[in-house]
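Peer 1: Predicted model follows, preceded by the sequence.
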Amino acid sequence: MASSRQCYLGIVPHQLNPIHLAYEWFGVVWLEEEHQFPVIIGYWFANERTEILENAKLSGCSHWIEVCDHYILMNMYQSIRKKQSDEDWNHRSRLSIRTMFKSPWKEASPGLYIIKSRDTYPLHASAVLKKKFFVWLEHAAVCETEEQLRAFMGRVHAEHQDMARKRGFLKKVDKST
């Protein structure tokens, strides 16, 4: 028995584009097969709904059923954003060696720094670790609120305190004595 593959398209307005930090139209195209989880073919952010439709056509899916169920579409959006957040947290990269010779890193003492991309929300937050000869981007996050920024800072603090303790840089202090 052959399984049928059906293409679906969903579009919702006013979702956060994590790259541009703007609220835009969000569109997603996915496939469903009998008794299988949905497989996302592509997703896009755009200023206009018509741009999403054009991108959906370019994805190779020429016929689809449009889904307007807000719950389904928000689950898709949140699933994509969760995966992006996990990647932002786990992707560690060394910045160019030239970074060490440019402001503000040239003057900065070695240590862990939290940097905001701007003063208004939403914003990008980054945890940057300056060592003697290198600068590392340790973690990043998109924060829509002050609460999310504080949670990011708390998570960075907890992770790096735990790392320092494991490497013997910090000793656990018993406060009961």
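Peer 2: Now that the structure is in, tell me what you want to look at. Numbers count the residues shown, from 1 in each chain.

Peer 1: contacts and neighbour counts: CA atoms only from here.
Peer 2: Fine.

Peer 1: Check which element follows the helix or strand containing residue 12 along the chain.
Peer 2: Using DSSP states H and E, residue 12 sits in strand 5-17. Going down the chain from strand 5-17, the next helix or strand is strand 22-33, by DSSP H and E.

Peer 1: how close does residue 56 sit to residue 40?
Peer 2: Note on residue 56: its distance to residue 40, by Cα to Cα, to the nearest Å, is 12 Å.

Peer 1: More neighbours: which of those two?
Peer 2: Each of residue 56 and residue 40 has its neighbours counted (other Cα atoms under 10 Å); residue 56 has more, 25 against 16.

Peer 1: who's in contact with the more buried one?
Peer 2: 9, 28, 29, 42, 62 (Cα atoms under 8 Å, 6 or more residues apart in numbering).

Peer 1: for it, helix, strand, or coil?
Peer 2: Classification of residue 56 by DSSP: H, G, I helix; E, B strand; the rest coil places it in helix.

Peer 1: okay, pairing it with this:
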Amino acid sequence: MIQLSNTNFDFEYLYLDNSCPTLFGSKKDCFDMHTLSYRVFGGIWKLIDGKRIILGYWFADNESELQYAIRSAGFTELINSDNGEINEVYHSIRIEQDQQNWSNRSKLPILSILKKPWKDLRKGWYVLKSGTNFPCILTCIQKNRYSVWIEHIQVCENKNDAVKFINLINTEHNIHLNYDVYAESNIKN
């Protein structure tokens, strides 16, 4: 199965500077936060004026699926890059995804407050874990008197990531959540 990415195109750069080569790299065993599994990662980028412009990235189950996805996206003339650059591309994408997950707040529909599990809970802060094992998704929720807000989301590969997420929440909102307390409990519908 191929996981296509949200490809970031900067058309101004693409059409103004076709003299810059399009670079490609791939790496096995990269964490795919969309499937919560480790897969082959591939990225395409250009170096323009010393700045890396990422044109797209993909996750696939194997190298041949990755190559197929890249060709299907219209990239044919590529120069293989070294592993150091693909590592930097992968990490810059993960950092950007983590920053978006941290900063995007959303309010649950107004009637959510009247439905389980929210109607039976006191107002306060809650961290929900998507499963019992790692990797998983943690969601920080604040319940107020008349609303429920998703404050932050974090994809965690291990317990250390989860503890860091809880500590960030504590610092950001001046509260005192404890990882061990939330890890043992789970909100049921």
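Peer 2: It's in. Everything numeric here is computed off the predicted structure, so don't read it as measured data.

Peer 1: ranking the contacts of residue 56 of the first structure by neighbours, who comes first?
Peer 2: residue 29 (28 neighbours).

Peer 1: quick revisit: for the strand holding residue 12 of the first structure, grab the matching residue range in the second structure.
Peer 2: With TM-score structural alignment applied, strand 5-17 of the first structure matches the range 20-32 in the second structure.

Peer 1: Over to stretch 139-152 of the first structure?
Peer 2: Under TM-score structural alignment, the match for stretch 139-152 of the first structure is residues 152-165.

Peer 1: Show me what the strand holding residue 12 of the first structure packs onto, helices and strands only.
Peer 2: strand 22-33, helix 49-58, strand 65-67, helix 70-90 (3 or more Cα pairs under 8 Å, 6 or more residues apart in numbering; DSSP states H and E).

Peer 1: count of neighbours near the aligned residue in the first structure for residue 104 of the second structure?
Peer 2: When the first structure is aligned by TM-score structural alignment, the residue opposite residue 104 of the second structure is residue 91. Neighbouring residues of residue 91 of the first structure were enumerated by other Cα under 10 Å; the total is 11.

Peer 1: you'd agree residue 91 of the first structure is up against residue 139?
Peer 2: Yes: with contacts counted by Cα atoms under 8 Å, residue 91 of the first structure reaches residue 139, the gap being 6.7 Å.

Peer 1: before we move on, the earlier item: with the contacts of residue 56 of the first structure in mind, which one is nearest to residue 109 of the first structure?
Peer 2: residue 42 (43.3 Å; Cα to Cα).

Peer 1: which stretch of helix or strand covers the alignment partner in the second structure of the closest one?
Peer 2: Using TM-score structural alignment, the equivalent of residue 42 of the first structure in the second structure is residue 56. For residue 56 of the second structure, the host element (DSSP H and E) is strand 51-60.

Peer 1: Tell me which other helices or strands that strand touches.
Peer 2: Using 3+ Cα pairs under 8 Å, 6+ apart, strand 51-60 of the second structure is in contact with strand 2-4, strand 37-48, helix 63-72.

Peer 1: Give me the mean distance between it and the first structure.
Peer 2: Comparison of strand 51-60 of the second structure with the first structure after fitting gives an average deviation of 0.9 Å (mean Cα distance after the TM-score superposition for the first structure).

Peer 1: Now that strand: buried residues?
Peer 2: 53, 54, 55, 56, 57, 58, 59, 60 (16 or more other Cα atoms under 10 Å).

Peer 1: does residue 159 of the first structure sit in a helix, a strand or a coil?
Peer 2: Residue 159 of the first structure - assigned by three-state DSSP - is helix.
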